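S.K.: pasting the structure only:
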């Protein structure tokens, strides 16, 4: 697994259903190393700290391989790196093979896999199409949240080197499916 883009976003206000919504989901690739801190990526904006950022959701990783699936549903959309709100776009992140607790060294940082990402309406705002939320739910292409065990810089091209494997723990896909079941989706 390798980083193909590091992505940051600024606070953005969007009109949605007659209300102003503040979001940090509009992330774009940057051409510089980014610093992974204990609760977020330095220089990135998180507007909803209740559901994003913090110790267990400090970094969001998403696979470039998943982009192709969603391009089928949204062929006229420009799929820029970071469109799913991820901080790290990787070449191949497979939620069915990554277990909660798996730990990786990448760049100067050490990251531990914690949780899947559950989509909300702000993903629909980013895509300008609320159908993406259900399309996202109907896959296991949820991406991975990471806890930062060691802070540090990462950059495009850095490779994830697994330093701890937790095969007895559930995969991220298993946790995501369990969340579906709990919510009756």
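M.R.: Everything's here; your move. As the structure is a prediction and not an experimental result, all values here were calculated from the model. Numbering: from 1, shown residues only.
S.K.: from here on, contacts and neighbour counts on C-alpha atoms
M.R.: Noted.
S.K.: Could I get the contacting residues of the residue nearest the centre of the chain?
M.R.: Closest to where the C-alpha atoms of the chain average out (C-alpha atoms, centre = their mean) is residue 60, at 3.2 Å. Taking C-alpha atoms under 8 Å, 6 or more residues apart in numbering, we find residue 60 in contact with 85, 86, 87, 88, 143, 144, 145, 146.
S.K.: Can you tell me which of the residues you listed end up in helices?
M.R.: Under the assignment DSSP state H, those contribute nothing to helices.
S.K.: Touching, residue 52 and residue 44? I think so.
M.R.: No: contact criterion C-alpha atoms under 8 Å: residue 52 and residue 44 do not qualify, at 11.6 Å.
S.K.: residues near the residue lying closest to residue 84 once chain neighbours are set aside, how many?
M.R.: Excluding the flanking residues, the one nearest residue 84 by C-alpha to C-alpha, 6 or more residues apart in numbering is residue 123, at 6.8 Å. Neighbourhood size, residue 123 [other C-alpha atoms under 10 Å]: 21.
S.K.: returning to that earlier point: nearest to residue 105 among the contacts of residue 60?
M.R.: Closest to residue 105 out of the contacts of residue 60 is residue 146 (11.7 Å), distances taken as C-alpha to C-alpha.
S.K.: let's bring in a second model and compare:
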């Protein structure tokens, strides 16, 4: 069963995030207190533990949830294969996938520290349709897959 393994937050963009015990996700805004939150299509970022494990297998050490600046670290769900428009029930929230992958900006702290970033190909971005609290251990349910 797909689940949340970490909630991560930072007060500046482009830096590694710190794990927190629970996150308050605000409708049409994102994670309360996070630098990436706002009225846009990339309110929340998600990355699977399995994607992080790929980097570990390539020899990158010291990787923990939040190291790729993801807000939600997941397990047992292949996020980047879900089409844009897919709705996910995560904890108390409902989120919609709005983008898969992103271009790393020049001077990205993650790429500098880690050497490579997996977010451009396997990171997923959502907007919050229904706010609520998310904690590690919460389940992730695919609600609806929109046809491409």
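M.R.: All right, it came through fine. Computed from a predicted model, the values in this text were never measured in an experiment.
S.K.: Can you calculate the TM-score here?
M.R.: Laid over one another, the chains give 0.83 as their TM-score (TM-score structural alignment, normalised by the length of the second structure), with 146 aligned residues with a C-alpha RMSD of 2.4 Å.
S.K.: related to what we said a few turns ago, narrow the contacts of residue 60 of the first structure to those in strands?
M.R.: Mapping the contacts of residue 60 of the first structure onto strands (DSSP state E) picks out 88, 144, 145, 146.
S.K.: Aligned counterpart of the second one in the second structure, please.
M.R.: Which is residue 144 of the first structure. Correspondence of residue 144 of the first structure to the second structure, assessed by TM-score structural alignment: residue 124.
S.K.: what does residue 27 of the first structure give?
M.R.: By TM-score structural alignment, residue 27 of the first structure lines up with residue 17.
S.K.: Under a three-state scheme, what state does the equivalent of residue 51 of the second structure over in the first structure occupy?
M.R.: Following TM-score structural alignment, the counterpart assigned to residue 51 of the second structure within the first structure is residue 66. Here residue 66 of the first structure takes the helix state, with states given by DSSP: H, G, I helix; E, B strand; the rest coil.
S.K.: Same check on residue 47 of the second structure?
M.R.: strand.
S.K.: Check residue 182 of the first structure too.
M.R.: Strictly by three-state DSSP, residue 182 of the first structure counts as helix.
S.K.: One more: residue 56 of the second structure?
M.R.: Going by three-state DSSP: residue 56 of the second structure is helix.
S.K.: Could you do the one 5 residues further on as well?
M.R.: Assigned state for residue 61 of the second structure: coil (three-state reduction, three-state DSSP).
S.K.: measure it to residue 68 of the second structure for me?
M.R.: 13 Å (C-alpha to C-alpha, to the nearest Å).
S.K.: How about residue 146 of the second structure?
M.R.: From residue 146 of the second structure to residue 68 of the second structure the distance is 27 Å (C-alpha to C-alpha).
S.K.: ok, now residue 109 of the second structure?
M.R.: 9 Å.
S.K.: Between those two, which is the more surrounded one?
M.R.: Between residue 109 of the second structure and residue 68, counting by other C-alpha under 10 Å, residue 68 is the more crowded of the two (28 against 19).
S.K.: what do we get in the first structure for that one?
M.R.: Using TM-score structural alignment, residue 68 of the second structure pairs with residue 84 in the first structure.
S.K.: quick one: contacts for that match?
M.R.: 25, 62, 123, 126.
S.K.: of all these, which two lie farthest apart?
M.R.: The span of those, defined through C-alpha to C-alpha, is set by 62 and 126 at 15.4 Å.
S.K.: Of the two, give the one with the bigger neighbour count.
M.R.: Counted by other C-alpha under 10 Å, residue 62 of the first structure and residue 126 do not tie: residue 62 has more neighbours, with 29 against 19.
S.K.: Residue 73 of the second structure reaches residue 7, doesn't it?
M.R.: Yes: if you go by C-alpha under 8 Å, residue 73 of the second structure and residue 7 touch, sitting 6.5 Å apart.
S.K.: burial count for residue 134 of the first structure?
M.R.: Residue 134 of the first structure is flanked by 14 other residues according to other C-alpha under 10 Å.
S.K.: Now do the SS call for it.
M.R.: helix.
S.K.: And it, how far from residue 79 of the first structure?
M.R.: 18 Å.
S.K.: what ranges do the helices span in the second structure?
M.R.: Under DSSP H, the second structure gives helices at 49-57, 109-114, 119-122.
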